[in-house]
Every structure is written in C-alpha cells, then in structure tokens.
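Undergrad: Make a model of this:
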Amino acid sequence: MSALLFLTFSLSGCLYPNKEEGRSTVNYRESVKRIQSAVDDYKQEEGVLPIINAEITTPRYEKFRIDLDMLNKKGYVDDIPATAFEKGGSAYFLILNEESNPTVKVMDLETVQKVNDVQLQVTRFKSAHGGGLPVGEEIYPGLYSIDSKKAGTATIKLSSVYSGQEIPFIMDKNGNVYVDYVFDIMTVINKNGGPQKQTADLRLDLELASYYVPVKSLPYLWINEQPVPQAPN
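TA: Below you'll find the model as predicted:
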C-alpha cells in the first residue's frame, strides 16, 4: 500500500483526456451542463427534482436517477444525449446532494455490468462449495482479492473511468463484490496535495474531480496516509 504514495497517473482537471489506455472515453461536459440546467429549471418551476423513485436501500451512487424522458417530453431538454441509457448509451445520469445542492453526475453502466458479471460467478462458486468463497489475499481488513481461476473471472477486466488503468475487484466476507478505486483516489489526492477532508469518505474527492461517480464501491477513509476501503459490518 505504501507504493500508492508514489503513484502519479496523468489526470486532467475534469479527468477526460481524448484517449485513455484500455477503453474509449466520452466527453460528458456538454451533456452534464445541459442536463444540469434542465434540472435547475425544473426544480425552480415544479418544486421537486426530476428523478425516478428508488428504494431507500439503493446505494447513493445509483439512487437518484434523472427522468430524462420526462424532461424531454416537458421541453426542458431538446433531446436526450446519445450517451444516455435511454438512447442506447452506456450511462445513467444521476443527481447527488439532492437536498442541499442537486448536482448532475454520470454512472458508468459498463462498470456496473462487469461487477455484476463477477458477482454472478462468485455467487455460483459459493452455491457450489457450501458457502465457501473464491478468496485470494486479504488486502484490506475484512476485504479480499478474488481468486479469478477459482471464480472463473480471469477474462473479466475493468478499466477505470477515471484513469483508464485496469483496476481490481474486491470482495467482503459475505461474497459481495466491489470495485477498488484506491489508485484513482490516491491519484486525485496526490494531485490536490491531500484529501479534501481527512475524516470524510474519500470518494468525495472523486466526486469533485470528475463527472463520474465511483459506482459499486465502499467508503474509503484516510488511514496511515493512505485511502483504505471500509468493509461492511
């Protein structure tokens, strides 16, 4: 983990270079700007946010999905961005900070799908081995790497939406799968000269640095000068 202190991935201010290693990128700047304006106008005129209802247990980075179809039908946006799921794209547009400062962000569906693919394999392994898990090493307290040979996930690779670098999947003691954003978080922290708030969830640093949300992740705390994901209780 100490090696993280020396990582210096090349990230622009909005984290959208024209080309990233391992995956193509989409510039969401104009789409987010346009949808943010529509959300602001809708909230001012209607008194509520244009969101699709979600279960209370839905994770924060998946919860408040914007109802783009409704915004389009009511004339708040001329058309729905081609990158949106509603138009066959690979992203949901979400709202964060819904009570204090509603902010439009992007949820990458490729990341979600690959986590779901790994989760399916881990669940199959667990069912076939009496509750046992395809555990690799314990890389954080209560969190483990996944033995890809045992799980049958060796061909499932995930490139970060932030850096384009390949990033790993991790698993808790119950077999729940997450993305490990530690490298991306450390990169932003290095660039900023330190975390925004040392006592806060460090995913906030990624929120502020990019249009993307760190979907399928755990909270990260700053411990011994490093970001450490926190296993569920």
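
Undergrad: hey, let's count contacts and neighbours off CA atoms from now on
TA: OK.

Undergrad: I figured Tyr42 was touching Ile35, is that so?
TA: No - taking Cα atoms under 8 Å as the definition, Tyr42 is not a contact partner of Ile35, at 10.3 Å.

Undergrad: in stretch 210-230, what counts as buried?
TA: If you call a residue buried by 16 or more other Cα atoms under 10 Å, then stretch 210-230 has these buried ones: 210-222, 226-230.

Undergrad: Tell me which of those fall in strands.
TA: The strands, defined by DSSP state E, take in Tyr220, Leu221, Trp222, Gln226, Pro227, Val228, Pro229 from these.

Undergrad: Am I right that the fifth one is in contact with Ile185?
TA: Yes - taking contact to mean Cα under 8 Å, the distance of 7.2 Å between Pro227 and Ile185 places them in contact.

Undergrad: Between those two, which contacts overlap?
TA: Taking Cα atoms under 8 Å, 6 or more residues apart in numbering as the contact rule, Pro227 and Ile185 both touch Leu202.

Undergrad: one more, for comparison:
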Amino acid sequence: MLRKLLVMIIGLSMLSACLYPNEQRSENQVSNEQQLSRVQQAVDQFREQENGILPIETRDQNTPLFIKYPVNFTPLIDQNYLGEIPANSFEEGGYYSYVILDPEETAEVKVSDVRVTQSLRSVNYDINLYQNENGHPPYGESIGDGVFTINKEHIDLQDSLSVSSPYSNQSLDIIMTSQAEAAIDYRPDVYRLLEEEGIEAYEGDLRNLLLEHYPIVPVHSPEMYLEDGEIVLETSDNQNMNNQNND
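TA: As a prediction, the model looks like this:
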C-alpha cells in the first residue's frame, strides 16, 4: 500500500511539472515568463497607438537608470491593452517591479527585484546614521573606483551585509559608493556568466551582459568592466544608485 502511494505521489508530481513548468522554477527566473511577454506586447501596442508615448510612471531625474521608467499599468488596463496586472508584480503583492529600458528605442520591458531595494534600506539608514554622528561614512577597503566595502565594526548590521542574488540565489555582498550609498556587488554572477559563455573579452559595461541573459535588471550596482580578465568596479560622482521609492 505504501509503495502504491509513493508511486501515485511521484506520478502527480511529474504531471504537475508538465502542466506548470514555470511554477517549478526558482523565483529568480521570474516564474511566469508569459506575464513578461504580455506586458511587453501591451507596451508595444500602447506605444504604437499613442504616437510613441509610453505608459510609464514619473520618477525623479536622479532615479537610477535601470528603474527610472516603471511601467504604469493603469492606462494599459483602462484601455484594454492588458487584461490584468501581472500576479508577480509589486502592485499585486509580488516581488517584481516592471520597468522599461531604452525608452527612446527598443522600450524593452524587464523587471527589478523589489527585495533587493528593501534589503538596502536598513543599510542605508545605518550608513547615514554613522555619517551624521562621525562626519564620514563607514568606509572599509577600496575595491574599485569610488567603490568600497562597508566597515562592519562601525554599524550594527554585520549579519545583513549581503543579499540573495536575483540571478543565482547565491549571497552577494552589500558594498558602498563614494556617495555613501549602499550597492550590490554582482561580480560573482558576472564571473559565472563569463565562464559559462566562454567570454574572454567584453566591450563596455558588464551589467549589459546580465541584461542580455536575464529578464532582471542589476539594480543598485556600480558599473563593471572587464580588464585583463578581472572585473573592475567603477562609479562616477554623479551616479546615483540609491532610490528610496519602491522599484
């Protein structure tokens, strides 16, 4: 009897995997790719019908580029370009905020992981608190041009100076820019991708490599460049990666 029960359970599990393949994936793969495709189609149709206007929410000019143009679902729903707001979206209690990249040209729809932004808020609070009390940020070691580790001895978040990668679920370090803003070190994910794809040379910002292979944007990240086989971090003085609003 027990053996028959186990066989039935395994059979049902296999059937479920066939019927709902997307739901069997980890969340970092953005479980329902059909939802992303529907939003892209709706945005494209809206843009065509509205003479190039995009359904985007207004954000401050200092908002980081990857999350500067969030999708405004209201006109898409009201004008029947989209049947419903995606279930995995932040608006519906999900983990992802839908954004538009390159609005002047491709207007490609991607998502950002809201949990990453939420994880940085408490760190940014402690950085600001330390800076206000001591006159300077809790800089650790320099790990790039305008990029530093955070001195764990100066803030009370020693167990929280990392986040789960939206690409691989591995732990990524929270670092800090010269503007005293918390950021994410995505280098482990990029090194893994370079190895998997056999890439030895890459022109330009390596964050674009992540965008080429994943539907998720590398939010709150310094620029990354490949030099002599090593990834170099870099951030300019006017680069603002910290956004206090939800992604």
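
Undergrad: hmm, back to that, quickly name whichever of the ones in strands among the buried residues of stretch 210-230 of structure 1 is closest to Gly131 of structure 1.
TA: Proximity of these to Gly131 of structure 1, judged by Cα to Cα, is greatest for Pro229, which lies at 23.9 Å.

Undergrad: The closest one matches what in structure 2?
TA: In structure 2, Pro229 of structure 1 lines up with Leu233, judged by TM-score structural alignment.

Undergrad: So its match versus Asn169 of structure 2, what's the distance?
TA: Look at Leu233 of structure 2 and Asn169 of structure 2: by Cα to Cα, to the nearest Å, they are 21 Å apart.

Undergrad: and what of Arg187 of structure 2?
TA: If you measure Arg187 of structure 2 against Asn169 of structure 2 using Cα to Cα, the figure is 14 Å.

Undergrad: the more surrounded of the two?
TA: Each of Arg187 of structure 2 and Asn169 has its neighbours counted (other Cα atoms under 10 Å); Arg187 has more, 19 against 13.

Undergrad: Trace the more buried one over to structure 1, please.
TA: Arg187 of structure 2 maps onto Val182 in structure 1, with residues paired by TM-score structural alignment.

Undergrad: Would you confirm that that match contacts Val228?
TA: Yes - in this structure, Val182 of structure 1 is within contact of Val228 by Cα under 8 Å, at 7.2 Å.

Undergrad: Please list the residues outside the longest helix seen in structure 2 that contact it.
TA: When structure 2 is parsed with DSSP state H, its longest helix is helix 114-134. The contact list for helix 114-134 of structure 2 (Cα under 8 Å, 6+ apart) reads 90, 95-97, 136-138, 154-157, 160-161, 163-164, 174, 180-183, 219-220, 243-244, 246-247.

Undergrad: same deal with stretch 178-198 of structure 1?
TA: Stretch 178-198 of structure 1 is contacted by residues 4-5, 7-9, 115, 160, 162-163, 167-171, 202-206, 209, 214-218, 221-222, 226-229 when judged by Cα under 8 Å, 6+ apart.

Undergrad: From Asp145 of structure 2, how far off is the match of Pro229 of structure 1?
TA: For Leu233 of structure 2, the distance to Asp145 of structure 2 equals 6 Å [Cα to Cα].

Undergrad: Apply the buried test to the contacts of helix 114-134 of structure 2 and list what passes.
TA: 90, 95-97, 137-138, 161, 163, 174, 180-183, 219-220, 243, 247.

Undergrad: Which ones among those lie within strands?
TA: Secondary structure from DSSP E places Tyr96, Ser97, Val163, Ile174, Ala182, Ala183 of those in strands.

Undergrad: got those as CSV, with distance to Val116 of structure 2 columns?
TA: Shown next, in CSV, are those (distance: Cα to Cα, whole Å):
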residue, distance to Val116 of structure 2
Tyr96, 10
Ser97, 11
Val163, 7
Ile174, 10
Ala182, 11
Ala183, 10
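
Undergrad: from the residues you listed, which is closest to Leu19 of structure 2?
TA: Tyr96 (23.6 Å).

Undergrad: The closest one -> structure 1?
TA: Superposed on structure 1 with TM-score structural alignment, Tyr96 of structure 2 falls opposite Ala91.

Undergrad: Spit out the contact partners of its match.
TA: Going by Cα under 8 Å, 6+ apart, Ala91 of structure 1 touches Thr83, Ala84, Phe85, Val106, Met107, Asp108, Leu109.

Undergrad: Who wins on neighbours among those?
TA: Most neighbours among the contacts of Ala91 of structure 1, by other Cα under 10 Å: Val106, with 26 neighbours.
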